[in-house]
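Q: any chance you could fold what I've pasted below:
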Amino acid sequence: MSIDDLPQFEPLPLREPKSEEEEQLFYPEWHCFCCGDSGIVQAHLVRLVMPNYDSDHDKWVACQNWDCTKFSDRWGAVDLSNFDTRFKPDICAKLDKISRQDWRTTISIQVELRKLASSKKMSGAKDRTINDDREVWQRKEEIENLSPQQWAGMRKAYLGGNDG
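A: Got it, this is the predicted structure:
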């Protein structure tokens, strides 16, 4: 058998490629979206299962997502009785999936908002560059550092004549 006899495949991407707009937006790099890699299930996700949950008064919920080790990595030395461990791996996996979908929705909304803002932008307007921002901040600092006497002189030069 020679190499020529082998079939040729295209690689299968692990993730969908991001559009240019999506690349410019924040998207968390967490491994586990249930706990945000903290080991503790995010409070807004806990409330999907326990509507009356209050993270200031109730035990924190341990993340037990199937392949998440952050709880044991960060909190392994703390007695388990200090945590709510009722969220089994299947619940955490569902919460992880919900959170990932929420982030995808957030990104798509942000992309649409940028498109809308761009379409509503005044003609001739452009996005500021880093140098434009630096110049604005420099001018702002210069203005803020003017003395009252300098302000009075500028006022007189601009408006002309006396103050009164």
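Q: alpha carbons only for contacts and neighbour counts from here, please
A: Noted.
Q: what helices and strands are in contact with the longest helix belonging to the chain?
A: In the chain, assigned by DSSP state H, the helix with the most residues is helix 89-120. Applying 3 or more Cα pairs under 8 Å, 6 or more residues apart in numbering; DSSP states H and E, one finds that helix 89-120 contacts helix 20-23.
Q: who touches the helix it packs on?
A: For helix 20-23, the surrounding residues in contact (Cα atoms under 8 Å, 6 or more residues apart in numbering) are 107-108, 111.
Q: next SSE after that helix?
A: Using DSSP states H and E, the helix or strand that follows helix 20-23 in sequence is helix 43-49.
Q: identify each buried residue in that following helix, please.
A: The neighbour-count check on helix 43-49 (16 or more other Cα atoms under 10 Å) flags 43, 45-46 as buried.
Q: re the thing from before, of the contacts of helix 20-23, which is the nearest to residue 119?
A: Of all those, residue 111 has the smallest distance to residue 119: 12.4 Å, by Cα to Cα.
Q: need the contact list for that closest one.
A: Residue 111 is in contact with 21-22, counting by Cα under 8 Å, 6+ apart.
Q: where's it relative to residue 48, distance?
A: Counting by Cα to Cα, to the nearest Å, the gap from residue 111 to residue 48 is 27 Å.
Q: next, the buried residues of the longest helix of the chain.
A: Residues of helix 89-120 classed as buried: 91-93, 95-96, 99-100, 107, 110-111 (neighbour count, 16+ other Cα under 10 Å).
Q: to compare with the earlier structure, here is another sequence to fold:
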Amino acid sequence: MTTIFKVPGANRILLETVANDQAGLTSQQVADLTPIAAQCPYSGGEGVYAARALLGNETAYNDFTACGMGSDGGQQIKAPSTSSPSTISFSVYPNPSNGWAIVELKHELESDGKLIVTNTLGMRLYTEALLRGTQAVPVDFDAFQSGTYFVSIVTATGSSSKLITVKK
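A: Now for the predicted structure:
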């Protein structure tokens, strides 16, 4: 499956409508945006969301099918791979969380790294730099909607991910 990442295309169309004081999209602009909007947001990125917003229609996009996760034996949504040279052992609590959560590492980090929170489509929602020696990090989930998220710790020597559920 070939995915075309077209954020510039979506931005170009937005700029054209503003510059030309257009009340709506031309048929050519709709034709350009429609295949972008139908792509998998995980691989197509922000361009997919921009195209959908510009189209502003009532279309229900089936991202599970677009991302190859349909009921026809496609992929399952999985946490990012934890197989790496050195797996980092950590826990996230309380889980489920209704606000703050603590990410606690079993051992201090041996090198600088990052704490990354993503949604189930892999969109990065939060990133925090971690210094060597870090063992616990508070994370504020207040701004997150109820749902399931992945918390990942990534360093030069390894990575690991855990699920957290946010309930409001």
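Q: any idea what the TM-score comes out to?
A: The pair, once superposed, lands on a TM-score of 0.24 when counted by TM-score structural alignment, normalised by the length of the first structure; 70 aligned residues with a Cα RMSD of 5.3 Å.
Q: rewinding a little: distance to residue 119 of the first structure for the contacts of helix 20-23 of the first structure - can I get that in CSV?
A: Output for the contacts of helix 20-23 of the first structure, formatted as CSV (distance: Cα to Cα, whole Å):
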residue, distance to residue 119 of the first structure
107, 18
108, 17
111, 12
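Q: of the residues you listed, closest to residue 138 of the first structure?
A: Nearest to residue 138 of the first structure among the contacts of helix 20-23 of the first structure is residue 111, at 31.3 Å by Cα to Cα.
Q: quick one: residues contacting residue 117 of the second structure.
A: Residue 117 of the second structure touches 124-127, 149-152, counting by Cα under 8 Å, 6+ apart.
Q: can you check residue 153 of the first structure too?
A: With Cα under 8 Å, 6+ apart, residue 153 of the first structure has no contacts at all.
Q: and the strands in the second structure?
A: 90-93, 100-105, 113-118, 124-130, 136-140, 147-155, 158-166 (DSSP state E).
Q: figure out which of the ones you listed is closest to residue 44 of the second structure.
A: Of all the strands of the second structure, it is strand 124-130 that lies closest to residue 44 of the second structure, at 13.8 Å by Cα to Cα.
Q: can you pull the buried residues of the closest one?
A: Buried, per 16+ other Cα under 10 Å, within strand 124-130 of the second structure: residue 130.
Q: what angle do it and strand 113-118 make?
A: Taking axes from the mean of the first three to the mean of the last three Cα atoms, to 10 degrees, one finds strand 124-130 of the second structure and strand 113-118 inclined to each other by 160 degrees.
Q: which helices and strands sit right next to strand 124-130 of the second structure?
A: So strand 124-130 of the second structure, by 3+ Cα pairs under 8 Å, 6+ apart, packs with strand 113-118.
Q: one more time with 10 Å, if that's ok
A: strand 113-118, strand 136-140, strand 147-155 (3 or more Cα pairs under 10 Å, 6 or more residues apart in numbering; DSSP states H and E).
Q: winner for burial among the strands of the second structure?
A: Among the strands of the second structure, the stretch with the highest mean neighbour count (mean count of other Cα atoms under 10 Å) is strand 147-155, at a mean of 21.
Q: residue 49 of the first structure against residue 61, yeah?
A: No - between residue 49 of the first structure and residue 61 there is no contact under Cα atoms under 10 Å: 11.0 Å.
Q: from residue 139 of the second structure, how far off is residue 155 of the second structure?
A: 18 Å.
Q: and the longest helix for the second structure?
A: Per DSSP H, the second structure has its longest helix at helix 7-19.
Q: helices and strands around it, which ones?
A: With contacts taken as 3+ Cα pairs under 10 Å, 6+ apart, helix 7-19 of the second structure sits against helix 27-37, helix 46-55.
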